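Novice: Build the 3D model from these lines:
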Amino acid sequence: MTQKLIALDLDGTTLNSEAVLSNKTMTTIQAAIKAGHIVSIVTGRPNRLSQSYYDQLGLTSPMINFNGSLGHMPHQHWQLEYQYTFDREIVLDLLKHQQEFKIQMIAAEGKHLFLAHQNESTSVGFFPTVLTHDQQLSPVTLTQNPTSMTIAVERPLQKRLQKYIEKRFGSFVDVAPWGGPNSVLEIGAKGVQKAVGVERLANYYHIDRQNVIAFGDEHNDNEMIEYAGTGVAMRNATDQLKAIADDVTDLNNDQDGMADYLSKTLKLA
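Specialist: Here you go, the predicted structure:
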């Protein structure tokens, strides 16, 4: 069988709704690797919140984080490692306007960077409820350009804040609201999304685009699903993603939909 590059989103796709890898998912991915295919995580999550899954799956491929902005190989040096960043001044500008837009929290991140400034507690599970002294975001502590910025903002002001960022900094960054219940804006370098990372992986492994299978469930997977030769939307995916996908899994992420689809397609059973 032709070697495939399998690009896996994490939340809502490879992970169940408890953010756990099921046994079936782990054994299926192991079987795919054993059959000679390349499996790679391609997620919006930072590396600090995805490496445990990488290790559980026993991967040795590069991992793509921050929606395509960071490509690296955990635990080892990869000569093609890359990281897209944007000017730290954009973060500092938003820190100044924190009261005006009722921003609850701003986090600036990169491969070796995690700083946040919290005005009030937020229920966004991706962030520590208590920040240590060396995690405090300020003009003094932010000494490097970040790869990603995440802002928790009161829902009624989300659109206004998005417009402000796009008007002032739209030629340098893209702004994307999160799907789901949290009112969060995610900011990354202009024009960079998951397909950028998947294309780099395909080139690295000399795998034709038509032999890329990508799985996703949310708007941040759109470009990756379009790029892949076989773009697969989860049963639980957004309607928009299902509309552009080549296929939809029969089962959702709590029923091992990705593993079920992969098993049948690659005849792993």
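Novice: For the rest of this, base every contact and every neighbour count on C-alpha atoms.
Specialist: Will do.
Novice: Name the secondary structure element that contains residue 240.
Specialist: Assigned by DSSP states H and E, residue 240 belongs to helix 239-244.
Novice: my bad, residue 198
Specialist: Using DSSP H and E, residue 198 falls in helix 194-204.
Novice: same for the helix holding residue 240, what does it pack against?
Specialist: Applying 3 or more CA pairs under 8 Å, 6 or more residues apart in numbering; DSSP states H and E, we find helix 239-244 packed against helix 222-227, strand 230-233.
Novice: could you say what helices and strands the first one packs with?
Specialist: Right, helix 222-227. With contacts taken as 3+ CA pairs under 8 Å, 6+ apart, helix 222-227 sits against helix 194-204, strand 212-216, strand 230-233, helix 239-244.
Novice: For this structure, which residue occupies the most central location?
Specialist: residue 44 (1.1 Å; CA atoms, centre = their mean).
Novice: thinking again about what came up before, let me know which of the helices and strands packed on helix 239-244 is tucked in deepest.
Specialist: Of the helices and strands packed on helix 239-244, the one with the most neighbours on average (mean count of other CA atoms under 10 Å) is strand 230-233, at a mean of 26.
Novice: How much space separates residue 254 from residue 20?
Specialist: When distance is defined by CA to CA, to the nearest Å, residue 254 is 10 Å away from residue 20.
Novice: of those two, who's got more company?
Specialist: With neighbours defined as other CA atoms under 10 Å, residue 254 and residue 20 compare such that residue 254 has more, 19 against 14.
Novice: before we move on, the earlier item: next, format the helices and strands packed on helix 222-227 as a markdown table and append distance to residue 28.
Specialist: As requested, the helices and strands packed on helix 222-227 are exported to a markdown table (distance: least, CA to CA, whole Å):
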| stretch | distance to residue 28 |
| --- | --- |
| helix 194-204 | 21 |
| strand 212-216 | 14 |
| strand 230-233 | 17 |
| helix 239-244 | 23 |
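Novice: Please give the structure of this sequence too, so both can be compared:
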Amino acid sequence: MSIKLIALDLDGTLLTTDKRITARTRTAIEECERRGIQIVPATGRAMKAVPDEILQLPGVRYGIFTNGASVWDIREGKSIADQYIDWQTALKAVERLENYPMLYDLYIEGRGICEAQFLERLEEFGVPPENCRIIRSSRQPVPNLIAYLKEFHCPVQKINLIFREKAVKAEVRQELTQMEALCVTSSLPWNLEVNAQGATKGGGLERLRKHLHISREETMAFGDGENDLPMIQAAGLGIAMENGADFLKKQADAITLTNDRDGVAAAIEQYAFGES
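Specialist: Purely as a prediction, here's the structure:
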């Protein structure tokens, strides 16, 4: 059965280590558009943190954002499906974490909301320079996040947590998993990502393919991290990057080259185009 939809994680997958799309990968995506294959960014990022270079790629009309909490028709500027944390649950979560040595921000209405100290202390918490640049360019500072939630009662797409100590990350993860309304995952060694229970990239892929009347067998997905596992499992063909987590590679249908060696392009050429 031919591939009609390809879901692509961004960081560590579509993008190289220095956050570029290679010429070979861009050519493969352009060929997908010619063949009528939907290219779908599937990321933990909020939509407004995704560069226009990606949103304007040939064939990109739909996106799966904030780990599947938001499925969006980019061209029409409207939501297809969403699954958010209600503001009361988000408030309980962040209040439980107030005394831990960590940083956090909230994804609300497609953008990151944070306190000023969050932006000022990124390097202190070991966040790599390129990630610092992306974060600072896509966040809106507010005086106090707890006060913001109490005042505006905003549903939250995702809570993003940053740690400098693995032990603290593990302790916080255990604390949050006790809240049944939440799903806790991670995409980077120094972060945790908290969504509503059931909001995953895999769930987002399933909702989108049904919206487009595409069967599971006609979908393909790429990823490298923990938050990509549900999407790899939900796709007809799940591809793990060679640079990906070992447990993800064990669950994938196939493993491609690294993100710095045109892994996405190589697998698209082989499996979607039938090239040897």
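Novice: hang on, the earlier thing: sticking with the residue nearest to the centre of the first structure, tell me its helix or strand.
Specialist: Under the criterion DSSP H and E, no helix or strand holds residue 44 of the first structure.
Novice: Quick one: map it onto the second structure.
Specialist: By TM-score structural alignment, residue 44 of the first structure lines up with residue 44 in the second structure.
Novice: tell me the contacts of that match?
Specialist: Counting by CA atoms under 8 Å, 6 or more residues apart in numbering, residue 44 of the second structure makes contact with 65, 66, 67, 68, 187, 227.
Novice: So which of those is the closest to residue 178 of the second structure?
Specialist: residue 227 (18.8 Å; CA to CA).
Novice: quick one: the closest one and residue 185 touch, right?
Specialist: Yes: in this structure, residue 227 of the second structure is within contact of residue 185 by CA atoms under 8 Å, at 5.8 Å.
Novice: out of those two, which sits in the busier spot?
Specialist: Set residue 227 of the second structure next to residue 185 and count neighbours by other CA under 10 Å: residue 227 wins out with 25 against 19.
Novice: what about the more buried one, which SS state?
Specialist: Assigned with DSSP: H, G, I helix; E, B strand; the rest coil, residue 227 of the second structure falls in the helix class.
Novice: Identify the residues contacting it.
Specialist: Neighbour list for residue 227 of the second structure: 44, 67, 185, 186, 187, 200, 201 [criterion: CA under 8 Å, 6+ apart].
Novice: Reformat those residues into CSV and put distance to residue 175 of the second structure next to each item.
Specialist: Converted to CSV, the contacts of residue 227 of the second structure look like this (distance: CA to CA, whole Å):
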residue, distance to residue 175 of the second structure
44, 21
67, 20
185, 13
186, 15
187, 18
200, 20
201, 23
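Novice: if we can go back for a sec, which part of the second structure lines up with the helix holding residue 240 of the first structure?
Specialist: With TM-score structural alignment as the criterion, helix 239-244 of the first structure aligns to 246-251.
Novice: which residues touch the matching stretch?
Specialist: The contact list for stretch 246-251 of the second structure (CA under 8 Å, 6+ apart) reads 224, 225, 226, 228, 229, 232, 233, 240, 241, 242, 255.
Novice: Stretch 104-124 of the second structure now?
Specialist: Against stretch 104-124 of the second structure from outside (CA under 8 Å, 6+ apart): 46-49, 66, 103, 129, 132, 135-136, 138-145, 154-162.
Novice: From residue 67 of the first structure, how far out is the residue nearest to the centre of the first structure?
Specialist: Residue 44 of the first structure is 4 Å from residue 67 of the first structure, by CA to CA.
Novice: same deal with residue 148 of the first structure?
Specialist: Using CA to CA, one gets 9 Å for the distance from residue 148 of the first structure to residue 67 of the first structure.
Novice: Please enumerate the helices of the second structure.
Specialist: 23-35, 52-55, 87-96, 116-120, 129-137, 145-152, 166-177, 201-211, 229-234, 246-251, 263-267 (DSSP state H).
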